[in-house]
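sequence first, predicted model second:
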Amino acid sequence: MNHWMEVVLRSVLILLGLFFITKLLGKKQLSKLSFFEYIVGITIGDIAGTISMDVDLQASHGVVAILVWASFLIFVSNVSLKSISFRKAVEGTTTILIKEGKILEGNVKKEKYTVDELMEQLRKKDIFYVEDVAFAMLETNGELSVLLKKEKQNVTREDLLIKGEATRLPQTIIMDGNIMKEAVHELGYSVAWVKEQLKKKGAAADKVFLGQADSAGHLYLDYYED
């Protein structure tokens, strides 16, 4: 077989294989990939490109390498879905960079962020004054999420009907059926309060996929079986 024909054949087969692996991994956007998923994706792509172009390498060895990397990624993804602590260890946690208009320099340095980069991300969200920000959090995928102070937010129907409250960061207090004690205490509540709220709604913590609450006592629940 001519070399160029072998390159074409290898490329087509590898492309089909990568498409199948991508389908197994789900529909997560590239910008939403975790640091670990990003590294594995680059490695698999590099292996695939090498196998396609270098006809002196045995294609079977490259396929085995791709399958090993992909299998490991699928294994990590499945374990992450079931274990919160494992997910935090692999993907990390969000980091607050700005709180109540104050830049948290220690967190900014820890994430290897510069002030210029932080301001650039704020400007992309049409925010030009740090003092307007209630919370700015660096997500695990590197994206910056920003919550403006109450007086800087757009007016809603609710604002016109009731007196505004001081802005507090909502917390995820139930995740994968587990009550997040640290988040509950952050809001000034207790685990007993959470259980009482669940009782009023006729729900059990282990039936809740995601639960969020704020300082006003509003509780949102998303169940495994909706």
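Thanks, I have it. Numbering: from 1, shown residues only.

for the rest of this, base every contact and every neighbour count on C-alpha atoms.
Fine.

ok, the spatially most central residue of the chain - contacts?
With distances taken as C-alpha atoms, centre = their mean, residue 140 lies nearest the centre of the chain, 5.1 Å away. The contact partners of residue 140, taken as C-alpha atoms under 8 Å, 6 or more residues apart in numbering, are 34, 35, 91, 92, 93, 94.

10 Å instead, please
32, 33, 34, 35, 88, 91, 92, 93, 94, 95 (C-alpha atoms under 10 Å, 6 or more residues apart in numbering).

equivalent analysis for residue 31, please.
Residue 31 touches 38, 141, 142, 143, counting by C-alpha under 10 Å, 6+ apart.

same thing but at 7 Å, please
The contact partners of residue 31, by C-alpha atoms under 7 Å, 6 or more residues apart in numbering, come to residue 141.

and here is the other one:
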Amino acid sequence: MLVLIIRTTILYLVIVVALRLMGKRQISELQPSELVTTLLISNIVSLPIENTDIPLLAGILPILLIICFEVFLSFFSLKSRGFRKLVTGSPVVVIREGKIVQQELKTLRMTVEDLMEELRLKDIFKLEDVYYAIVETNGQMSVLPRYCVTPVNNKDMQLQGSDDSPDIVLVSDGKMLYHNMQEIGVSSDFILEKAGASNCRVEDIFLLTCDDHRNIKLVKKEQVK
């Protein structure tokens, strides 16, 4: 049993490192080669775990080899447009100037129901509201709505203002996040001051966020009854 635990732990760490080298993507955002890599790794790693007679190295080496293939594919894709097109494909326009490109739907083996579902996921419920729709190489759909249904923004209304920075988490579950504090230039004294102003300790803070203008939002931990 101890051997199985050790083997599983080692393989788990190898997979974490391997996937970290591939970069951060959700399953729905994987390119075909990345999806194949993920599936192969999941199958290979199960063999040494299920059968302890298989040497651990026999599971680790194929994983490292597959990751090397993926890294090389990514490298050559960056260097060669033709190779990138061969490996990942090209975006496909399925709605052009408001008209469905039926031939492209057939090429993608995509039904009208699939198309309408993707549009609804983009909060578009009427086909006539779409000017362009493009299926990207990762399978996601990008939609350009017609001008008449495009939401009005501040630029359209000629409103003056400035860009706001996102809120940065400075305290999470009672712990200061020093890297984030350094990023926006605040010290521990700033956190302690805000905690004191809210009559609580840092340990009592569930969440504290701050932006570049020093606007904060503090949420205290709920009392356990």
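Now that the structure is in, tell me what you want to look at. These figures come from a predicted structure and were not determined experimentally.

sorry, back to before: which residue in the second structure lines up with the residue nearest to the centre of the first structure?
By TM-score structural alignment, residue 140 of the first structure lines up with residue 137 in the second structure.

am I right that its match is in a strand?
No: read with DSSP: H, G, I helix; E, B strand; the rest coil, residue 137 of the second structure is coil and lies in no strand.

how far away is it from residue 89 of the second structure?
Distance of residue 137 of the second structure to residue 89 of the second structure, computed by C-alpha to C-alpha, to the nearest Å: 6 Å.

equivalent analysis for residue 104 of the second structure, please.
14 Å.

repeat for residue 27 of the second structure
18 Å.

of the two, who's got more company?
residue 89 (15 against 11; other C-alpha atoms under 10 Å).

quick check: residue 134 of the first structure is in a strand.
Yes: under three-state DSSP, residue 134 of the first structure sits within a strand.

where along the first structure do the strands fall?
95-99, 102-103, 133-138, 144-148, 171-175, 178-179, 208-213, 219-223 (DSSP state E).

could those be laid out in TSV, adding mean neighbour count?
TSV is the format used below for the strands of the first structure (neighbours: other C-alpha atoms under 10 Å):
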stretch	mean neighbour count
strand 95-99	20
strand 102-103	17
strand 133-138	21
strand 144-148	18
strand 171-175	21
strand 178-179	18
strand 208-213	20
strand 219-223	16
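
format those strands as JSON lines; extra columns: distance to residue 123 of the first structure.
Formatted as JSON lines, the strands of the first structure follow (distance: least, C-alpha to C-alpha, whole Å):
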{"stretch": "strand 95-99", "distance to residue 123 of the first structure": "14"}
{"stretch": "strand 102-103", "distance to residue 123 of the first structure": "15"}
{"stretch": "strand 133-138", "distance to residue 123 of the first structure": "12"}
{"stretch": "strand 144-148", "distance to residue 123 of the first structure": "11"}
{"stretch": "strand 171-175", "distance to residue 123 of the first structure": "26"}
{"stretch": "strand 178-179", "distance to residue 123 of the first structure": "36"}
{"stretch": "strand 208-213", "distance to residue 123 of the first structure": "29"}
{"stretch": "strand 219-223", "distance to residue 123 of the first structure": "31"}
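
relative to residue 43 of the first structure, which of these is closest?
For residue 43 of the first structure, the closest of the strands of the first structure is strand 133-138, at 25.3 Å, according to C-alpha to C-alpha.

what does that closest one rub up against?
Against strand 133-138 of the first structure from outside (C-alpha under 7 Å, 6+ apart): 94-101, 144-149.

which of those residues sits closest to residue 114 of the first structure?
Using C-alpha to C-alpha, the contacts of strand 133-138 of the first structure come closest to residue 114 of the first structure at residue 97, 11.0 Å.

in the second structure, what residue corresponds to that closest one?
By TM-score structural alignment, residue 97 of the first structure lines up with residue 94.

ok, the closest residue to that match other than its chain neighbours to residue 157 of the second structure distance?
Excluding the flanking residues, the one nearest residue 94 of the second structure by C-alpha to C-alpha, 6 or more residues apart in numbering is residue 101, at 5.0 Å. Residue 101 of the second structure is 35 Å from residue 157 of the second structure, where distance means C-alpha to C-alpha.

with residue 180 of the second structure instead?
Distance, residue 180 of the second structure to residue 157 of the second structure, using C-alpha to C-alpha: 35 Å.

now do residue 64 of the second structure
In terms of C-alpha to C-alpha, residue 64 of the second structure sits 55 Å off from residue 157 of the second structure.

more crowded one of these two?
Comparing residue 64 of the second structure with residue 157 by neighbour count (other C-alpha under 10 Å), the higher total belongs to residue 64, at 16 against 8.

check the mean deviation of the longest helix out of those in the second structure from the first structure.
Assignment by DSSP state H gives helix 57-79 as the longest helix of the second structure. Its aligned residues in the first structure lie a mean 1.2 Å from helix 57-79 of the second structure after superposition (mean C-alpha distance after the TM-score superposition for the first structure).
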